[in-house]
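> A structural model of the following input is requested.
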Amino acid sequence: MKVVFASVLLVCLVLSSSFLEISMAGSDLCDSKCGQRCAKAGVKDRCLKFCGICCEKCKCVPSGTYGNKHECPCYRDLKNSKGKDKCP
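The predicted model follows:
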């Protein structure tokens, strides 16, 4: 019984570490794309925050530092509570 429990525990640890790596890779992708997107922003920390939120939800960030939102419809269509664009 102890061997079975140890085996199951080991398999769970290996699987959880692989899922963590996958989620971290997605976060790194968003960080780099948002860094490019917000390179010329006046309030860079706020731009990076909202771009990161939009990237995590939509899994894409438009190219360039402004515009090109047609490349990512989800990113383009996210609105804040006042009905304005949420994503920079």
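> C-alpha only now, for contacts and for neighbours.
Fine.
> which helices and strands sit right next to the top helix by length along the chain?
In the chain, with assignment by DSSP state H, the single longest helix is helix 2-37. When contacts are defined as 3 or more CA pairs under 8 Å, 6 or more residues apart in numbering; DSSP states H and E, helix 2-37 packs onto helix 44-58.
> Which residues in the helix it packs on does the neighbour count mark as buried?
C47, L48, K49, C51, G52, I53, C54, C55, E56 (16 or more other CA atoms under 10 Å).
> before we go on, could you also do this sequence so I can check it against the first one:
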Amino acid sequence: MALSKLLAASLIIVSFFLLHLTEAYQSVAPPQTIEASLNKQIDCNGACSYRCSKASRQRLCKRACGTCCKRCNCVPPGTSGNQQLCPCYYNQTTHGGRRKCP
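Okay, here's the model as predicted:
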């Protein structure tokens, strides 16, 4: 009987300790996602200039990228691909159903 009470008390103490650790971790290290970083305004001109630096039609690429960047506040890294890292950027389409953002 005394052993079961001791076990129950220790389980309660351990659960409170784990709860405290998880709360402390969340307050110190919030998750860093692309959506969380949307609060900061990015430099669309610089990001799109780099994104379109290897495009054959740079002016067209920069115009489309700039529009997408202003709407989504996100430009995928690199000169091509990686669009899944910016879901809003990835999901922009033209009236014809093609991807709008380079």
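> TM-score for the pair, please.
For this chain pair, the superposition-based TM-score is 0.68 by TM-score structural alignment, normalised by the length of the first structure; 62 aligned residues with a CA RMSD of 1.1 Å.
> Check whether C38 of the first structure really touches F50, as I assumed.
No. Checked against CA atoms under 8 Å, the pair C38 of the first structure and F50 is beyond contact range at 10.1 Å.
> who touches both of those two?
P88 (CA atoms under 8 Å, 6 or more residues apart in numbering).
> returning to that earlier point: any chance of the buried residues of helix 44-58 of the first structure in TSV, plus distance to V3 of the first structure?
Formatted as TSV, those follow (distance: CA to CA, whole Å):
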residue	distance to V3 of the first structure
C47	51
L48	48
K49	46
C51	47
G52	43
I53	43
C54	45
C55	43
E56	40
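> quick one: which of those is nearest G83 of the first structure?
Taking CA to CA as the measure, C54 is the one of the buried residues of helix 44-58 of the first structure closest to G83 of the first structure, at 15.3 Å.
> In the second structure, what residue corresponds to G83 of the first structure?
Counting by TM-score structural alignment, G83 of the first structure corresponds to G97 in the second structure.
> Could you confirm its match falls within a strand?
No. Counting by DSSP: H, G, I helix; E, B strand; the rest coil, G97 of the second structure is not found in a strand; it is coil.
> burial count for it?
For G97 of the second structure, the neighbour count with other CA atoms under 10 Å is 8.
> Would you quantify the distance from it to R71 of the second structure?
For G97 of the second structure, the distance to R71 of the second structure equals 18 Å [CA to CA, to the nearest Å].
> Also P77 of the second structure?
17 Å.
> same question, R63 of the second structure
Remark: distance between R63 of the second structure and R71 of the second structure (CA to CA) = 13 Å.
> Help me confirm that V75 of the second structure comes into contact with P87.
No. V75 of the second structure lies out of contact with P87 (CA under 8 Å); the separation is 10.0 Å.
> between those two, which one's more packed in?
Set V75 of the second structure next to P87 and count neighbours by other CA under 10 Å: V75 wins out with 27 against 14.
> quick one: secondary structure of the residue mapped onto the more buried one from the first structure?
In the first structure, the residue matched to V75 of the second structure (TM-score structural alignment) is V61. Under three-state DSSP, the three-state class of V61 of the first structure is coil.
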